Structure formats: C-alpha cells, structure tokens
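>>> heads up, no residue letters with this:
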C-alpha cells in the first residue's frame, strides 16, 4: 500500500506541476497576443517607433473572451495625446513635394538682363575663372 500511496502522490505532484506550467504558458501567450494587437493598433495610429509600447502599463491591458485587447484604440489615442512625439504626422512628406516643371528652366540671354543683372552675372563668371 505504501508503494501505491507513493505512486499516487507522484502523479499528483506531476499533475500540479503540469497545471502550473500550463497556466504560466497561457499567461505568456496572452501577453504575446496583447503585444501583437497593440503593435498592429499602434501602426494604424501612426506610431513612429514601436518601442514606445514599452511605456504602456501591462497591468492596465484587459483581454476579452476572444483574446483581443479591450479598448486598444482608445489606449493609443490617450497615448498619442500624452506623448505626441511617438507618433508621426498625418500628412505624408512626399505629398508636400512640388512636382517638377514640364520643361527645363530656360537661361536668360544677355540682351534680356538689366545693366545691374548683367554686371553681377559678368562678375560671377570672372570669379569662377
């Protein structure tokens, strides 16, 4: 009987150890899912550097039954208001560029210059030599 009690005790210890490992793994996976969802929402919100997500208090993150972060968008809106330097502007830098002219700029002929402009252009040419 003592052998049977030891066997039962061994199985109980193993089961408790497996349950503890399982709950630890579930907590890690929930944290990874939350981090991935926050990253996706941060990209949508225009965050420049995703290292800014480290500033979010992990204890304040709640997951719903589907495993999604509750109010992730409002969390990032609040972060954008409190730490605007982590987010880019809504306007793209390429949108501010002016399109090139359809024809190359034409150089002016000496007859089209005023006397002062001609003297300045002549002086610039002489200095280059």
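Structure received. Bear in mind that the values here come from a model prediction, so they are computed numbers and not experimental data.
>>> When you work out contacts or count neighbours from here on, use the C-alpha atoms and nothing else.
Noted.
>>> Just give the number of residues close to residue 72.
Neighbour count for residue 72, taken as other C-alpha atoms under 10 Å: 20.
>>> Contact partners for it?
For residue 72, the contact set (C-alpha atoms under 8 Å, 6 or more residues apart in numbering) comprises 37, 38, 41.
>>> Now that we have those, can you turn them into a markdown table and tack on neighbour count?
Below are these laid out as a markdown table (neighbours: other C-alpha atoms under 10 Å):
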| residue | neighbour count |
| --- | --- |
| 37 | 16 |
| 38 | 22 |
| 41 | 18 |
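>>> Among the residues you listed, which one sits closest to residue 23?
residue 37 (21.1 Å; C-alpha to C-alpha).
>>> Can you point out the buried residues in stretch 39-53?
Going by neighbour count (16 or more other C-alpha atoms under 10 Å), the buried part of stretch 39-53 is 39, 41, 42, 45, 46, 47, 52, 53.
>>> Second structure for comparison follows:
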C-alpha cells in the first residue's frame, strides 16, 4: 500500500512538473504572438500615417525610420505615430511629396493633406429644421 502511495506521489509530482513546463511554454508563445500582433498594428499605423502625409512609398519611410520606441497603449492605440512620421518628414523630405496649399491660395485645384476622420457631429433636435427632425424621428422609430 505504501508503494502505491509513493508511486502516486511520484506520478503527481511528474504531472505537476509537466504542467508547469507546459504553462511556461504557452505563456512564452502567447507573449511572442502578442509582440507579433503589436508589431503588425504599429507597422500598419505608421504606413497609413506616412501615406496620409504624402509619402511616395510608405514602406520605405517605415523601413528607414527608428520605430522601436513606438508602442501600443493599453487601449490598443498607437501613440506618437504622427509625430514620428512628422520627424521623418523633416529629416528625409525627399521621401515625401511637397505639401500643397489649398487651391484658393496657390491657384491650383490640388488640395492639401487628407483630413483625419473625426466623430460625426451630434444631432441637436432643437437646432434642426422640421424636415431633418422628422427624418431623424422616423429613422429612430424604424430602429436604425
């Protein structure tokens, strides 16, 4: 009987050791996957910002810059991406097209940088026309 208990204890300790090794292995792999995901998101954000600022080839801009300090915050947003691309624009302006001013002041119809998307303006029923108010009311009642 004591041999059975000792055998079970050895088996239990081996199982615990194997479980601990598996846990460490899984945590390490999860950490690697998170880092790969963060890197992909940061890379995509930097490319999009470079394109927004008029980069000829956003991949080259990102490849040439030092973006190791750019990280995702707790909310998943990439912090300081626009300032890093602006710095790159100042240091290596040949990678970007020249900024154009609006058509009114330059005499051309070429616009400037694309605006950043923002939140749509909130609807104020007190300032809306009767027609807009009625349309919004029917949209609300229809559940859209």
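Okay, I see it. Note that this is a predicted model, so its numbers are computed, not measured.
>>> What would you report as the TM-score here?
Once superposed, chain against chain, the TM-score is 0.67 (TM-score structural alignment, normalised by the length of the first structure); 95 aligned residues with a C-alpha RMSD of 2.0 Å.
>>> just to revisit the earlier point, turn the buried residues of stretch 39-53 of the first structure into JSON lines, columns for secondary structure and distance to residue 31 of the first structure.
Output for the buried residues of stretch 39-53 of the first structure, formatted as JSON lines (DSSP: H, G, I helix; E, B strand; the rest coil; distance: C-alpha to C-alpha, whole Å):
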{"residue": "39", "secondary structure": "helix", "distance to residue 31 of the first structure": "12"}
{"residue": "41", "secondary structure": "helix", "distance to residue 31 of the first structure": "15"}
{"residue": "42", "secondary structure": "helix", "distance to residue 31 of the first structure": "16"}
{"residue": "45", "secondary structure": "helix", "distance to residue 31 of the first structure": "21"}
{"residue": "46", "secondary structure": "coil", "distance to residue 31 of the first structure": "22"}
{"residue": "47", "secondary structure": "strand", "distance to residue 31 of the first structure": "20"}
{"residue": "52", "secondary structure": "helix", "distance to residue 31 of the first structure": "16"}
{"residue": "53", "secondary structure": "helix", "distance to residue 31 of the first structure": "13"}
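>>> Show me the helices in the first structure, by range?
Under the criterion DSSP state H, the first structure contains helices at 2-45, 72-82, 115-128.
>>> For those, state which one has the densest average packing.
Of these, the one with the most neighbours on average (mean count of other C-alpha atoms under 10 Å) is helix 72-82, at a mean of 15.
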